[in-house]
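In: sequence and predicted structure, then a few things I'm wondering about:
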Amino acid sequence: MAGKEGKGAVKDSRINPFEDTVQRLRETFRTGRTRPAEFRAAQLRALGRFLQDNKQLLQEALAQDLKKSAFESDLSEIILCQNEVDLALRSLHSWMKDEPVARNLLTQLDSAFIRKEPFGLVLIIAPWNYPLNLTLVPLVGALAAGNCVMLKPSEISQGTEKVLTEVLPQYLDQSCFAVVQGGPKEAQQLLQHKFDYIFFTGSPRVGKIVMTAAAKHLTPVTLELGGKNPCYVDDNCDPQTVANRVAWFRYFNTGQTCVAPDYILCSPMMQEKLVPALQSTITRFYGEDPRSSPDLGRIISEKHFQRLRGLLSSGRVAIGGQSDESDRYIAPTVLVDVAETEPVMQEEIFGPILPIMNVRSLDEAVDFINRREKPLALYAFSRSQQVVNQVLDRTSSGSFGGNEGFMYMTLSSMPFGGVGLSGMGRYHGKFSFDTFSNHRGCLLSCSGLEKLNDIRYPPYSDWNKQLIRWVLGPKSCTLL
């Protein structure tokens, strides 16, 4: 089912199709093969070679799946993955070092530290919208942390899945790495197995299924989910600047981005200025006929196309609205006169549709945002830094952009993840390494000098009690 015969392939079995692979990877981890820094670095270098050797093949696969241009594939997928590999290789030894911690007077002669050790066998379940980036970036963290990995790409992005299944295993050590294929049925069979960590990117609905399955084995999880990301536009703004930035982030990857602005909140006065500015921007970006633009992709599948076309009936179409089922094309669209109760405001859009809702004030916008589930991302545009800071201070989200879109996704120094319904856990850069590592608190004491320990043994005299309280008190150092 995965990879080439004899190279990490998963044997077909009606009873338990993944049993052999799970057992093989778990046995490899027990040998300690993946723990040395040299082995981890070798796997990371191999992953980097996979990206370099197969750049054109990956671009073709992404074009097949999402009609991504080669430039967009480089920008949002290949380069970001390579950056993560390069950072992990540069930083691996420092990340792996034991981290000393403060001691109190009772432990002054001991060694106290945090050791980052691999969890063991981890499962990564990836989505289809950025099928390379959202598969390999977690993989970098899992390999850097010294784990064995079972990787399940999305079956919906078939072209990319094929490359990851047939080509990637040729680069990595298949005694500790495997790719598995399949849809929801196979994913449910996979989740019946006990893993030491599960990393899932997808919808909140499926995230609940993953978390339920993980709970049966008390397996820790990272859930990178989605949600409706608000974008507040203050009256004190340059409409054209806002239009440029919002349109690029909304229609990038044809809107199939979990951190894209999902709706705009602004006053009726700002809407009157913003709509023509958005029209101007869309024309400048994609031409008079966006369908012929080489920079606008397509909807991933017929199912998602039909769902999005149904959302076009919400509110009133101010820009775009055209669609073509044969090409899975939906034009960059702006909706106005949208009610909160309409479908386009009740579900994550995940397509090139941008609704605008009117609010009378910043307070009303903040109240609207806080009445809903916490989003994966939140954006605020204003010439006033005070307004931007108010939105930041009075709301909660996984990430925040002030006068900017999701450029924070390019920063490996920044943690990425959701909060509440939009997910749990963080990754990117060192945060990925930490996510896939067990932070093990360690205290090493010498076997001699036992006389010094008499103070802590009963029976306790009044003097002993007073001394121990003082030694363990806040003025001494950290309380154990």
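Out: Here it is on my side, so go on.
In: when you work out contacts or count neighbours from here on, use the C-alpha atoms and nothing else.
Out: OK.
In: who's in contact with residue 282?
Out: 247, 332 (C-alpha atoms under 8 Å, 6 or more residues apart in numbering).
In: residue 356: what secondary structure?
Out: strand (DSSP: H, G, I helix; E, B strand; the rest coil).
In: no, scratch that, I was asking about residue 334
Out: Residue 334 ends up strand, using three-state DSSP.
In: burial of residue 205, as a residue count?
Out: By other C-alpha atoms under 10 Å, the residues close to residue 205 number 10.
In: measure it to residue 301 for me?
Out: Remark: distance between residue 205 and residue 301 (C-alpha to C-alpha, to the nearest Å) = 19 Å.
In: equivalent analysis for residue 160, please.
Out: Counting by C-alpha to C-alpha, the gap from residue 160 to residue 301 is 14 Å.
In: any idea which element residue 178 lies in?
Out: Secondary structure assignment for residue 178, by DSSP states H and E: strand 177-179.
In: buried ones in that strand?
Out: Under the neighbour-count criterion of 16 or more other C-alpha atoms under 10 Å, strand 177-179 has 177-179 buried.
In: do the same with stretch 268-283
Out: Buried residues in stretch 268-283, counted by 16+ other C-alpha under 10 Å: 268, 270-271, 274-279, 281-282.
In: one more structure, for comparison:
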Amino acid sequence: MKRDITQIIRMQRTFYETGVTKQYRFRMKALERLEHALEVYEEELKQALKEDLNKSPSESYMAEIGLTKSELSYVKKHLHKWSTPRKVPTPMAQLPGESFIIPESYGVALIMAPWNYPVLLCLEPLIGAVAAGNCVVLKPSAYAPATSAILKRMLKDIYPEKFVAVVEGGREENVMLLEQRFDYIFFTGGVSVGRMVLEKAAKHLTPVTLELGGKSPCVVDKTANIEIAARRIAFGKIMNAGQTCVAPDYLLVHKDIKEELVGCICNELVQMLGENPLENSDYPKIINQKHFERLLHLIEGEKVVTGGHFKAETRQIVPTVLDEVSLDSPIMQEEIFGPILPVLTFQAKEEIQEIISSFEKPLAFYLFTEDKEMEEWALRTFSFGGGCINDTIMHLASSYLSFGGVGYSGMGGYHGKESFETFSHRKSVLKRGHHPDVTLRYHPYTAAKDKIVRLFLK
């Protein structure tokens, strides 16, 4: 396998050096082929997502295939403008001349994708890498084998391996890939593996984007529309059975409205999934036994308001709301990544700040409020990757908004133009004329020259 990986990378470097992938027409046709392939393979991808995660066809389209198509359409529409050299002002001291910036692909990029959204989080970074003119080695997650297999077959049908290659496998293949020299690495996953990616990339000084996670808070103050907040919080928590990096990790609600809000959330869960979600054919499952058991352990010893039961044969856990949770509880010590919602309360802003600041900077932040001052205070006070006011999750569905983390929740971003720029180096060029050739910068230096230089450089 190591020989195969090395051979793929060598083959891609050779192809990249021909300059073909940098041509606008080539990139546009590559995106069009992917767009067509998504139409052809849509049903197979839905079936694979059902097998790997028990996602319904509706959720598979809404949260994966449809979002990928939307991103493709947006990138195609703007690619010509983004890829055109951009003129910028030239300082007076450098006249006559002109300055411009050329977007330039990095070369051979590695994209390492996770299992929770195995279509979306493979293909959205791929769109950016191809649009920018790179060759790509794509590594899907071994935890979603059915989807990985379909993606490999689909991409092999439309792209030669010298341009886009899919490498399947688990930890061993990940390690072998990271031993290679790439020109860019894009990783989506957990903090521990992200740290390893960064360490391996440092060996070759390879630039990296890390899309990680963390404990994303959901704050609800007493001015919020409780009915809307409950519905949107429930939606954000149960999508993909909570296995979403930007799912609301814990609820921080004003003490005066806690009972009402929690009651509404419980009602919304019944409205969405029925009285027994374990009998709902559209309710996703936990990806594997290890994560299933981890989540059950996090519920142990906590006060369960609703849920708490499960079906071991299918690895499904009923959406669970926990009350009176302590910051010292095991469930508050790690990202939950499952359909469990701990509830904490506050009375003053200072308590919100104290609780949220006790964790690393989150990937997402959600605030439900009708108080403009509260909104401005929260946005000014907290650092986070991205988020919503009066909603959850939906910010990641926009090609106009960059998606990415900060601190332990990641570095770098993508979506829309940001995807193109992530996989592009901006090459700066100053083109000078010959005359006049002002002698101020040349030796010998004199007091008179110094005075003139100070007029320009201040």
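Out: Noted; the coordinates are in hand. Fair warning: this is a prediction, and the values are worked out from it, not measured in the lab.
In: packing partners for the strand holding residue 178 of structure 1?
Out: Judged by 3 or more C-alpha pairs under 8 Å, 6 or more residues apart in numbering; DSSP states H and E, strand 177-179 of structure 1 is in contact with strand 148-152.
In: which neighbouring elements make contact with the helix or strand harbouring residue 308 of structure 1?
Out: Assigned by DSSP H and E, residue 308 of structure 1 belongs to helix 302-311. Applying 3+ C-alpha pairs under 8 Å, 6+ apart, one finds that helix 302-311 of structure 1 makes contact with strand 329-330.
In: tell me how far the strand it packs on is from the chain's mean position?
Out: Distance of strand 329-330 of structure 1 from the chain centroid (C-alpha atoms, centre = their mean, to the nearest Å) equals 26 Å.
In: how about the spatially most central residue of structure 1, nearest residue that isn't a chain neighbour?
Out: Nearest residue to the geometric centre of structure 1 (C-alpha atoms, centre = their mean): residue 224, 4.8 Å. In this structure, residue 224 of structure 1 finds its nearest non-sequential neighbour in residue 201, 4.5 Å apart by C-alpha to C-alpha, 6 or more residues apart in numbering.
In: do you know how far the one you found is from residue 194 of structure 1?
Out: 19 Å.
In: same question for residue 91 of structure 1.
Out: From residue 91 of structure 1 to residue 194 of structure 1 the distance is 31 Å (C-alpha to C-alpha).
In: tell me which of those two has more neighbours.
Out: Set residue 91 of structure 1 next to residue 194 and count neighbours by other C-alpha under 10 Å: residue 194 wins out with 18 against 14.
In: state whether that one is indeed within a strand.
Out: No - secondary structure of residue 194 of structure 1 (three-state DSSP): coil, not part of a strand.
In: how about it, what's its match in structure 2?
Out: Under the alignment (TM-score structural alignment), residue 194 of structure 1 maps onto residue 181 of structure 2.
In: who touches that match in this structure?
Out: For residue 181 of structure 2, the contacting residues are 201, 204, 206, by C-alpha under 8 Å, 6+ apart.
In: just to revisit the earlier point, so the strand holding residue 178 of structure 1 matches what in structure 2?
Out: So strand 177-179 of structure 1 sits over residues 164-166 in structure 2, by TM-score structural alignment.
In: just to revisit the earlier point, what about the contacts of residue 181 of structure 2, which are in helices?
Out: Those of these mapping onto helices are residue 201, per DSSP state H.
In: which one of the contacts of residue 181 of structure 2 sits closest to residue 92 of structure 2?
Out: residue 206 (35.9 Å; C-alpha to C-alpha).
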